[in-house]
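What follows is a predicted structure for the sequence shown.
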Amino acid sequence: MKIATYNVNGIRARLPRLLEWLEEEKADIVCLQELKCDDDNFPAIDIEAAGYGAVWHGQKGFNGVAILARDAQPSPRRVGLPGDPDDTHSRYIEAEVNGVVVGSIYLPNGNPQPGPKFDYKLAWMERLRAHAAELLAEEVPLVLAGDYNVIPTPTHDDVFSVRAMQSDALMQPESRAALRRLLHLGFTDAIRARHPEGAVYTFWDYTAGAWQRDAGFRIDHLLLSPQAADRLLDAGVDKEYRGREKASDHAPTWVMLEQE
C-alpha cells in the first residue's frame, strides 16, 4: 500500500501534473495540501475519472487539504483540527481507507517570526499533538502525512543551507522542538526510518535557481503509528516530478506499507 503526501500548490493550476503523477505512480492513498480552491471548485470529476475517490476541505485562494483513495471512497472522520472552534483555516482532514486512518496536514508556515503568525503556528502544533495522542490511543494503523512546514534538523541532511534558513520560521528551535514532541508520542518518521543519513529534500523554491542547484529542504513528512510502522517496507520522494513543466514546488513524498 503506497501512501503519499503532495503539496500541489494550487490544484487547478497543477491538475495536469497531479493527474500525470496519479496515472504513473498509482499511489493507493494520497494526501493533498494547498488546494487553493473552495469546496465547490475542487476538481472532483477529474479525480474520479482518474480512478480515485476523494474527500476534501477547501478554502478559496489559500490552504485546503484532501485525501484521495484509488478504487475506493475514503470514509471521512474529521474535518478541521480540534481545539479552536474559531479557526477558519482549512488545514486538516482525516479519513479511513482500507483499515488505515490517514490525516492530511497543511501546517502553518509561521513567517514572519517572531509575531502572531509564528505564535499561531506553535499553537496549531500543540493542538495537533493533543489530537495525535488521542489517535494513537486507538491503536490502529495511522499515518499523519503532509506539509509540516518544519525542517526537522539544522543539518545538511534536511536543509541545503543552515545559514540561509536560520531566521525562517521553518527552522526555529521552537518549531523543531514542537515536531520532536509530536514524534516522541510514539511516531516513526518514515523517510528517516528508511534513509537515516544523507540529504533528502521535498521542497525547492521557484526562485534563485533552487531546483537547478538542488537547494531544497525537507518539510513534507509521513509520521507512522507503531501499528503502521510495523508494516513499513519503504519510503522515498518522487523527486523527478519537481522538474517537470509547471510543477509544484514540492515533490510527492511517500511510504510503502505491507498490505494486510
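Thanks, I have it.

Could you use CA atoms for every contact and neighbour count after this?
Noted.

got the residue ranges for the strands in the stretch 51-200 of the chain?
Applying DSSP state E, counting those that start in this stretch to the stretch 51-200 of the chain gives strands spanning 52-57, 65-70, 75-79, 92-97, 100-106, 142-147, 188-189.

so what secondary structure elements neighbour the last one?
Okay, so that is strand 188-189. Where contact means 3 or more C-alpha pairs under 8 Å, 6 or more residues apart in numbering; DSSP states H and E, strand 188-189 is packed against strand 220-224.

Next: the fourth one.
Other elements packing on strand 92-97 under the criterion 3+ C-alpha pairs under 8 Å, 6+ apart are strand 52-57, strand 65-70, strand 75-79, strand 100-106.

Ok, which of these comes nearest Q33?
When the helices and strands packed on strand 92-97 are compared by C-alpha to C-alpha, strand 65-70 sits nearest Q33, at 4.5 Å.

for comparison:
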Amino acid sequence: MKIATYNVNGVNGRLPVLLRWLEETKPDVACLQELKAPDEKFPEQAILDAGYHAIWHGQKSYNGVAILSRNADLKELRRGLPGDPDDTHSRYIEALVGGIVIGCLYLPNGNPAPGPKFDYKLNWFERLTQHAAGLLKHDIPVVLTGDYNVMPTEIDVYKPERWVDDALFRPETRQAFKTLVDQGWTDAIRKLHPNEKIYTFYDYFRDAYGRDAGLRIDHFLLNPQLSDRLISAQVDRHVRGWEKSSDHCPVWIELADK
C-alpha cells in the first residue's frame, strides 16, 4: 500500500496540481492538509472523477484536512482531536482504510513565539500525544501523518541557526515531537534515510526551492505493527517546481502487505 501526505495549500485553487499529482503517482491513500475550504466547497466530484473516495473536515479560508482512498473502503473514525471541546479548528481526521488506522493532521504553526498561538500549538501537541498513546494500546496498524510544523533536528532545516526562535524549531516544539515519537512511533523517513538532507517544504520567497533551502515538516509516524512493513519513504520534490504548486511537496511511504 502506498500512502501519501500533501499539504495542498488550498484544495480548490491548486486543484489542477493535485489532480495531476494523483494521476502521475496514484497513491492508494492520500492525506491532504490546508484545504482552506468549507465542507460544502470541497471538490468531491473532481476527486471522484480522479478515482478516489474522500472524507473531509473543512473550514472556511483556513485549515481543513481530508483522506482520499483509491481502492480500499474508507470508514471515518473521528473528526477533530479530543481534549478541547472549544477548539473549532479543522485540523484532524481519522479513518480506517484497508485495515490501517490513518490519522491525518495539520498541527498549528505557533508563530509568533512566545505568545497565545505558540501556547495553542503546544497544547494541541499535548492533545495529539495523549490521543496517540491511546491508539498505541490497540493491536491494529496505525499511521499518523501530515504537516506537523516541526523540524525535529538540525538536519531537517536549511541553516538551522536562522530558525532558533521560530515556533517550528524552538526547543519546546522539538521536545514535544520527541515525546510523541518516544511513545513507540517510528519516523518513516528517518528510519530509511537516517542521515540524508531531505526537505518537504520550500518557501515561496528568495528562490528557496531553486536553492534547495527547505524544511522537513511533513512526517509519517508508524506504530510497531507497521514499522516492520515499511518498504520505502520518499518525497515528490519535483511537484514543488510545477506552476502554481503548493509550498509543500507530497511525501509518501510504501508498506508491504501484512
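Right, received. Where do you want to start? Owing to the predicted nature of the structure, the values given are computational and were not obtained by experimental measurement.

hang on, the earlier thing: now render the strands of the stretch 51-200 of structure 1 as TSV, adding distance to W211 of structure 1 and mean neighbour count.
Converted to TSV, those look like this (distance: least, C-alpha to C-alpha, whole Å; neighbours: other C-alpha atoms under 10 Å):
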stretch	distance to W211 of structure 1	mean neighbour count
strand 52-57	30	23
strand 65-70	25	26
strand 75-79	34	15
strand 92-97	28	23
strand 100-106	22	25
strand 142-147	18	26
strand 188-189	24	20
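
how about TSV for those, with distance to Y241 of structure 1 added?
Below are the strands of the stretch 51-200 of structure 1 laid out as TSV (distance: least, C-alpha to C-alpha, whole Å):
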stretch	distance to Y241 of structure 1
strand 52-57	20
strand 65-70	19
strand 75-79	29
strand 92-97	25
strand 100-106	20
strand 142-147	17
strand 188-189	22
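
Of those strands, give the one that comes closest to E25 of structure 1.
Closest of the strands of the stretch 51-200 of structure 1 to E25 of structure 1 is strand 65-70, at 11.2 Å (criterion: C-alpha to C-alpha).

Quick one: residues contacting Y201 of structure 1.
Shown in contact with Y201 of structure 1 (C-alpha atoms under 8 Å, 6 or more residues apart in numbering): 158-159, 216-219, 237.

ok, and the most crowded of these?
F217 (27 neighbours; other C-alpha atoms under 10 Å).

Now check structure 2 for the residue matching it.
Alignment note (TM-score structural alignment): F217 of structure 1 maps to L215 of structure 2.

OK, contacts around its match?
151, 156-158, 198-202.

ditto for V150 of structure 2
Here V150 of structure 2 is in contact with 167-169, 173-174, 177, 216-217 (C-alpha under 8 Å, 6+ apart).

With respect to L35 of structure 1, which of the helices and strands packed on strand 92-97 of structure 1 lies nearest?
So among those, strand 65-70 is nearest, using C-alpha to C-alpha, at 6.1 Å.

To what extent does the closest one diverge from structure 2 after superposition?
Averaged over the aligned pairs, strand 65-70 of structure 1 sits 0.4 Å from structure 2 after superposition, using mean C-alpha distance after the TM-score superposition for structure 1.

So which elements touch that strand?
Counting by 3+ C-alpha pairs under 8 Å, 6+ apart, strand 65-70 of structure 1 packs on strand 29-33, strand 52-57, strand 92-97, strand 100-106.

ok, of the contacts of L215 of structure 2, which one's closest to L77 of structure 2?
Using C-alpha to C-alpha, these come closest to L77 of structure 2 at T200, 27.6 Å.

Counterpart of that closest one over in structure 1?
Checking TM-score structural alignment: T200 of structure 2 goes with T202.

separation between D84 of structure 2 and A176 of structure 2?
Per C-alpha to C-alpha, to the nearest Å, D84 of structure 2 is found 18 Å from A176 of structure 2.

Pick out whichever of those two has more residues nearby.
Legend: neighbour count by other C-alpha under 10 Å for D84 of structure 2 and A176, higher for A176 (19 against 11).
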